[in-house]
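Visitor: Quick check, what structure comes out for this input:
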Amino acid sequence: MTDAQQLKLYATHPHPCSYFADREAKTIFIDPDIKVSSPVYSELSRRGFRRSGNHLYRPECEGCKSCIASRVPVNLFKGSRTQRRVVKRNNDLRVAILDAPNSDAYPLYEKYINGRHRDGDMFPPSRDQFDSFLGAGTDSTQYIHFYLGESLLSVAVTDVLDDGLSAIYTFYDPDYPQRSLGVYSILWQISRCRDLALPFLYLGYWIRDCQKMAYKTDYKPIELLMSNRWVRLT
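Guide: From the prediction side, this is the model:
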């Protein structure tokens, strides 16, 4: 079993930042050839690492600390009136928890990227991209499929950690904006953490000055990893 202190770390060359056009980014990542155990993966998450495909990584940008790891202490979370309405609006969805994405998942992913992220790094979508980004899970990865009748509306990719769930990515049908499926996915995972007696939902990086990453503080209280210490904001 690999110890977190013994992992090999690599760094990328500076590259254009995905969030700020005037900045360069740098990332450190764990040697992808090393089999990382579940306890070590959990410890890395507590230290601010995230998973993308088969890479565990953390931003390490010179002169910029905008990407801040975030997590929700689920037993303290109550939800706003708007969030409670989102849950009620989606109570008619059927949920299936699978070990791999089903055959309907890629067409939904393609529709989502084409409909919501044509200006992003993942456009245009491809099957190879999908398989390497979301299909390359770990032993702890679960694919939460949300159905309306027989129609797949949303998929949440989630990793089960020792102390929580890590919300890796959610994609959904953009033809149902009134359902707020992205919000519902997070609220469902918070509820799932409670059911599993796991204290945290890890939400990835909060970036205050980036609109598409700033939403995470809508889930209060939230904890942010600042100066290697989790700080709770209410």
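
Visitor: hey, let's count contacts and neighbours off CA atoms from now on
Guide: Fine.

Visitor: how close does L196 sit to V74?
Guide: Look at L196 and V74: by CA to CA, to the nearest Å, they are 11 Å apart.

Visitor: Pick out whichever of those two has more residues nearby.
Guide: In this comparison of L196 against V74, neighbours counted by other CA atoms under 10 Å, the higher total goes to V74 at 24 against 12.

Visitor: Check the gap between the more buried one and M226 for me.
Guide: Distance from V74 to M226, by CA to CA: 20 Å.

Visitor: repeat for K216
Guide: Here the criterion is CA to CA. By it, K216 lies 15 Å from M226.

Visitor: Just want to know which of these two has more residues nearby.
Guide: Counting neighbours by other CA under 10 Å for K216 and for M226 shows that K216 has the greater number, 19 against 14.

Visitor: please give me the structure for this one as well, since I'd like to look at both together:
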Amino acid sequence: MTSSLRDLKVYTTYPHSCSYLEDREATTLFVDPRQEVDQILYSNLSVLGFRRSGNHLYRPHCSGCEACIPARILVDSFAPNRTQRRAVSRNSDLEVELTGDIRDEAAYDLYKRYIEQRHSDGDMYPPDREQYLSFLDNAWECTRYFRFYEDGKLIAISVVDELLDGLSAIYTFFEPTADKRSLGRYAILWQVEKAREMGLEYVYLGYWIKDCRKMAYKSEYRPLELYLKGRWSPLA
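Guide: The predicted structure follows:
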């Protein structure tokens, strides 16, 4: 049963170091972890800018800072640019498989290599299995794991949540040595086409942060909407 959003209990964390902008403190708003979550509630909260990590739903709630802005792609209006079309072409040989979980060794080994070689300066380093599952596993029955294969070899996994109005791109990790494929870009483009195929309106990308290089890339996907002052508006 879905609770009324007005009755939803939420909690804020103590201030902590911001993961994206140096010399800033962050505060996070969390939905009560005891709350029963279904696809309807999750979808409604996504429209309000919430995001999933493991079995937790959260949203930035920082004092004096609104740099983390929820972003989503308008699927019907999206048309890939030249760079994006090249990424699609380079990966046209890949086969995609939908699986129910990512608890196997092949999936974890790929994640481990990705974090060690691509994000050794981030807060997910060093990787470990417990952290991996707490971040990407989910018990709400709306998570999909899309595996991308090159000649039978697993080279990428996209963790995607199916919402009522769109797909939520939770995380993609891939073979760190496959630079020429632009697998991160391709995964988003693939999800846009998957959402179109499913008749969904949006692909939710999480938070767009203008002054953070690893998050600002999302403005590449136009038309993009940002959640500002309680409403979704086009990115100019």
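
Visitor: what sits against the residue positioned nearest the centre of structure 1?
Guide: When CA atoms, centre = their mean is applied to structure 1, the residue found nearest the centroid is I168 (2.7 Å). For I168 of structure 1, the contacting residues are 51-52, 156-159, 203-204, taking CA atoms under 8 Å, 6 or more residues apart in numbering as the criterion.

Visitor: Mind doing that once more with 7 Å?
Guide: With contact taken as CA atoms under 7 Å, 6 or more residues apart in numbering, I168 of structure 1 is in contact with 157-158.

Visitor: what do you get for K210 of structure 2?
Guide: Residues counted as contacts of K210 of structure 2 (CA under 7 Å, 6+ apart) are A216.

Visitor: which residue lines up with it in structure 1?
Guide: The pairwise alignment with structure 1 assigns K210 of structure 2 to R208, based on TM-score structural alignment.

Visitor: quick one: the helices in structure 1?
Guide: Chain-ordered helices for structure 1, with DSSP state H as the definition, fall at 38-46, 81-89, 105-116, 127-130, 181-195, 211-214.

Visitor: JSON lines for the ones you listed, including mean neighbour count and distance to D175 of structure 1?
Guide: Shown next, in JSON lines, are those (neighbours: other CA atoms under 10 Å; distance: least, CA to CA, whole Å):
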{"stretch": "helix 38-46", "mean neighbour count": "20", "distance to D175 of structure 1": "33"}
{"stretch": "helix 81-89", "mean neighbour count": "14", "distance to D175 of structure 1": "15"}
{"stretch": "helix 105-116", "mean neighbour count": "18", "distance to D175 of structure 1": "9"}
{"stretch": "helix 127-130", "mean neighbour count": "14", "distance to D175 of structure 1": "21"}
{"stretch": "helix 181-195", "mean neighbour count": "19", "distance to D175 of structure 1": "10"}
{"stretch": "helix 211-214", "mean neighbour count": "12", "distance to D175 of structure 1": "19"}
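
Visitor: What is the equivalent residue in structure 1 for R6 of structure 2?
Guide: R6 of structure 2 maps onto Q5 in structure 1 when the alignment is built from TM-score structural alignment.

Visitor: before we move on, back to that, residue in structure 2 matching the residue nearest to the centre of structure 1?
Guide: The equivalent of I168 of structure 1 in structure 2 is I170 (alignment by TM-score structural alignment).

Visitor: G184 of structure 2 versus its match, what's the distance?
Guide: Taken as CA to CA, the spacing of I170 of structure 2 relative to G184 of structure 2 amounts to 12 Å.

Visitor: same check, this time on Y111 of structure 2
Guide: Using CA to CA, one gets 13 Å for the distance from Y111 of structure 2 to G184 of structure 2.

Visitor: Once you drop chain neighbours, what's closest to L29 of structure 2?
Guide: Excluding the flanking residues, the one nearest L29 of structure 2 by CA to CA, 6 or more residues apart in numbering is T12, at 4.4 Å.

Visitor: same check, this time on Y20 of structure 2
Guide: Here the nearest residue to Y20 of structure 2 in space, its sequence neighbours aside, is C212; by CA to CA, 6+ apart that works out to 6.3 Å.

Visitor: Tell me how many other residues crowd that neighbour.
Guide: Applying other CA under 10 Å, we find 14 residues neighbouring C212 of structure 2.

Visitor: what's the answer for G166 of structure 2, then?
Guide: Using other CA under 10 Å, G166 of structure 2 has 26 other residues around it.

Visitor: So it is in contact with G199, correct?
Guide: No - look at G166 of structure 2 against G199 with CA atoms under 7 Å: they stay out of range, at 8.5 Å.

Visitor: contacting residues for the residue nearest to T234 of structure 1 when sequence neighbours are not counted?
Guide: On the basis of CA to CA, 6+ apart, the spatially nearest residue to T234 of structure 1 that is not a chain neighbour turns out to be P221, at 4.4 Å. For P221 of structure 1, the contacting residues are 72-73, 76-77, 232-234, by CA under 7 Å, 6+ apart.

Visitor: Quick one, which of these are buried?
Guide: 72-73, 77, 232 (16 or more other CA atoms under 10 Å).

Visitor: Could you work out the most separated pair of those residues?
Guide: The largest separation in these, counting by CA to CA, is between F77 and R232 at 11.9 Å.

Visitor: The aligned partner of R144 of structure 2 in structure 1 and Y10 of structure 1: what is the separation?
Guide: Structural correspondence for R144 of structure 2 with respect to structure 1 (TM-score structural alignment): Q142. Using CA to CA, one gets 27 Å for the distance from Q142 of structure 1 to Y10 of structure 1.

Visitor: higher neighbour count, these two?
Guide: Neighbours were counted for Q142 of structure 1 and for Y10 using other CA under 10 Å; Q142 has more, 22 against 13.

Visitor: corresponding residues in structure 1 for stretch 187-198 of structure 2?
Guide: Mapped onto structure 1 using TM-score structural alignment, stretch 187-198 of structure 2 spans residues 185-196.

Visitor: Contacts for the matching stretch, please.
Guide: Contacts with stretch 185-196 of structure 1, where a contact means CA under 7 Å, 6+ apart, come from 74-75, 156, 164-165, 199-201.
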